[in-house]
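Undergrad: sequence unknown, structure follows:
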């Protein structure tokens, strides 16, 4: 059993950081009441965390390659715990949003290192089992968030959803320092311009989507934010091409499997989880469910994703990654499509169950192999970068999904109520559009993955491709003893 203690340490951190992506959902009505928060503030409570994760994961991956994965993972746990306490003590929405951003900083350090730590600690058949368990925790954590959030909010208060992180983080820190391999420092340096420009691009785009939904798409600030996002993306590309130590090696995008997985990751997270916050608001504000019952209404996704991910982890080597990831995305789309057809103004929570269960099967199939396939699709000295990039694009999909779906939701709600419809009908109409958008996003992601992703033979080269030339790993930098080796 001792050989699995490192996996426990890694999974504890992964669990709390991913639970906090969605645990806030069912607590939003209580937060809005206690903190007198607006709808836009509620969006930022959700989005600031996902945005910080997305914006900083690549930079955190570079830091991990330089200073060691275990060290940065432990630092991330400490920052995450302190920020969780700050969230619980927040006196108003602005302070809460700020601490959520700090939580994202700690979460990025943890998320950027967890896959590399699993790969460094386990080998052979144990690695497949470990990635299966890690993937099951990843898939179930976000899905379990609303359930745990409901239990804690109704049983104690919304502050409890943050305080519960503290004892878990303490246990994870102790285990990390005792049982995880220390690793060694790598070479190279942090790509500061790339990190700054990527952060600006992600923040500006998210802000533009949220503001556009609230104040219109032709306003000066909205258009200015879109323009800033475009300029930052262009600057990021220029900066990455100009530096010898890029945060994201753009040459990796020439590998169809890797670039396809990045696109699939964005569409996966947006399609599967981007609409959760609005489902939770409908369940509590319109259907009148308690936080616990609102969380339990989402259990079909949580249960299905955990069971399927745990079972699939033992057999992933038998199937092509495209079948698992692409097939999972298609099922997410089908599940969203079922809810699109099922939910109406007269619906109850039970109308969600079938669609959520199908979506959960898709999440369970995709999650365990999404990151591991990306890691195997690139050279070993780029494994940390690849894992960080896929998780970055997942959280970027979450952040953009919340922002875009919020714009769709509020626009539809206003249209219906402005023309004499009830608020209940407006909520149902907003969810209708969100489910349709989720289905289209996930299905598009599935098609993309089927067209681009091929099985790797373990050295970052797709099967059938010529072997790469020998490379000077010391010159390229970023290789640490904790990086997975072929």
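TA: Received it, and whenever you're ready, just let me know what you need. Quick caveat, the model's predicted, so the values are computed rather than measured. Residues are numbered from 1 along each chain as shown.
Undergrad: from here on, just use CA atoms for contacts and neighbour counts.
TA: Will do.
Undergrad: tell me the SS of residue 207?
TA: helix (DSSP: H, G, I helix; E, B strand; the rest coil).
Undergrad: quick check: it touching residue 223?
TA: No - using Cα atoms under 8 Å, residue 207 is not in contact with residue 223, being 10.5 Å away.
Undergrad: the two: who's more crowded?
TA: residue 207 (20 against 17; other Cα atoms under 10 Å).
Undergrad: quick one: residues contacting the residue nearest in space to the middle of the chain.
TA: Centroid check for the chain by Cα atoms, centre = their mean gives residue 395 as the closest residue, at 3.6 Å. Neighbouring residues of residue 395 by Cα atoms under 8 Å, 6 or more residues apart in numbering: 50, 51, 53, 54, 266, 269.
Undergrad: how much space separates it from residue 175?
TA: Distance, residue 395 to residue 175, by Cα to Cα, to the nearest Å: 26 Å.
Undergrad: alright, now check it against this:
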């Protein structure tokens, strides 16, 4: 074979390598959004409570967040191709186990396995592209990589809706299996092994352990508020949250003393880097986490099916997909600071407008959410490129990889925190409103003991059953032959909607606070490269 032919084959393999890494990235990001529309079907099939549904999302994002930096470091040491392929294999196995799950515990453990695989696939995909391409080709490849990221996020709800409606919720996980097998085989053939020869050969096990304890206890503590018998004042909740805070302090002190830390807290001395991390956290906590609750509202309350919900969410995801490239083009003309601040403001306005959602359980009432979907979608599309630019462009070049990893961790932390926080607030608010409204009912047939029995039954059922108007509970012993059952149904529905409105307003406040902090912290002079 001539030298020219060999060079042509090498050049051709580059683009097949890009296809391989984009397949892995597509699977990892698709599973962030595809699950939202399947939640009511999973809840109905596996008979789980609200907390169980929260763990479906948080098991994935928690493991993703705590393992991301470590798997990136392992790839630098042992070979990015090796770790990337291992990540795809772990993710594919996790997907198979998710589909086979017969109970919520098995499903959540399997989601954690998926998250572990995704923690290698996502960061190493970009590292492989950087090692494979150079010059203008690298820019083209990264542009395609970014387009695939937006596409996966954008079409996730629609693909999920189609699969759930026609093949069942298990199919959203089974679809990853053939894609994963193809990606592994293609990676084996096309991707060239690369390492960072200058990378430290040590793994920060201390940082990994303490950060894991911090994140797990924080999310576990918030989700425990949902459990029957617990509230914000419960000792069990406060003890777990106290352990979380202690673990965070130990993590920070320890990382400052290590020569090769997983995360260098000193980077937060750079105001613009801190601003980018806050923006990444607030974006996930204020917007992406809210999709969990909006999906439940649209399906359980309005009565839309999974496919209809996915189609309605296109208004948000399409705007994000369209405005992402525009933001990239604007970065050379507009300061990243103003792109971030304006984007966060648009997100806050869009989310707040969703708080005017309808209290009538008519499927046509989804239209009230449309303006918010469009405005928030524009903000979501505009904000991602400048966040990434600020994260790596405001730190020394040798810290760029760590900074990118920390930005991704901030996103995953925000997602897990938002889902847990909104779940805790919704459950607490739902219980409080149900209690007040039933206690205020008047009637000769309604004794105090009957009120107490009804309150306990509805609170035990939780906000998801409440959103459906207590569907199936008419056979419950607490409501047999109860002439006021229709009143209880309306109280449960109204309490769910009012609780959802409250968490939407809190989400908007998180985004607004993020916008103000970014306005104060991000400075043009901090940009180094």
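TA: Sure, I can see it. Keep in mind that what you see is a predicted model, and the values were worked out from it rather than measured.
Undergrad: quantify their similarity with the TM-score.
TA: A TM-score of 0.89 describes the superposed chains when it is computed by TM-score structural alignment, normalised by the length of structure 1; 460 aligned residues with a Cα RMSD of 2.2 Å.
Undergrad: before we move on, back to that, looking at the contacts of residue 395 of structure 1, state which has the most neighbours.
TA: residue 53 (35 neighbours).
Undergrad: I'd say residue 357 of structure 1 and residue 336 touch.
TA: No - judged on Cα under 8 Å, residue 357 of structure 1 makes no contact with residue 336 at a distance of 10.1 Å.
Undergrad: who's more crowded, these two?
TA: residue 336 (32 against 22).
Undergrad: how many other residues sit next to the closest residue to residue 439 of structure 2 other than its chain neighbours?
TA: Leaving aside its sequence neighbours, residue 439 of structure 2 sits nearest to residue 451 (Cα to Cα, 6 or more residues apart in numbering; 6.6 Å). Applying other Cα under 10 Å, we find 17 residues neighbouring residue 451 of structure 2.
Undergrad: ok, residue 3 of structure 1 next?
TA: When neighbours are counted by other Cα under 10 Å, residue 3 of structure 1 comes out with 11.
Undergrad: my reading is that it lies in a helix. Confirm?
TA: Yes - under three-state DSSP, residue 3 of structure 1 falls within a helix.
Undergrad: still on that earlier bit, residue in structure 1 paired with the residue nearest to residue 439 of structure 2?
TA: In structure 1, no residue is paired with residue 451 of structure 2 according to TM-score structural alignment.
Undergrad: hmm, residue 451 of structure 2 is touching residue 434, no?
TA: No - using Cα under 8 Å, residue 451 of structure 2 is not in contact with residue 434, being 10.5 Å away.
Undergrad: what helix or strand does residue 30 of structure 1 sit in?
TA: Secondary structure from DSSP states H and E places residue 30 of structure 1 in helix 28-35.
Undergrad: give the aligned range of that helix in structure 2.
TA: Helix 28-35 of structure 1 maps onto residues 39-46 of structure 2, going by TM-score structural alignment.
Undergrad: average offset between that stretch and structure 1?
TA: Taken over the aligned residues, the distance from stretch 39-46 of structure 2 to structure 1 averages 1.6 Å (mean Cα distance after the TM-score superposition for structure 1).
Undergrad: and that stretch, how far out from the chain middle?
TA: Centroid displacement of stretch 39-46 of structure 2 relative to its chain, using Cα atoms, centre = their mean, to the nearest Å, is 19 Å.
Undergrad: any residues touching that stretch, and which ones?
TA: 49, 53, 102, 103, 104, 164, 168, 169, 295, 296, 299, 300.
Undergrad: list buried residues within the residues you listed.
TA: Using 16 or more other Cα atoms under 10 Å as the burial test, the contacts of stretch 39-46 of structure 2 include 49, 53, 104, 164, 168, 169, 295, 296, 299, 300 as buried.
Undergrad: which residue in structure 1 lines up with the fourth one?
TA: Residue 164 of structure 2 maps onto residue 153 of structure 1 when the alignment is built from TM-score structural alignment.
Undergrad: ok, its match touching residue 159?
TA: Yes - between residue 153 of structure 1 and residue 159 a contact is recorded at 7.5 Å, counting by Cα under 8 Å.
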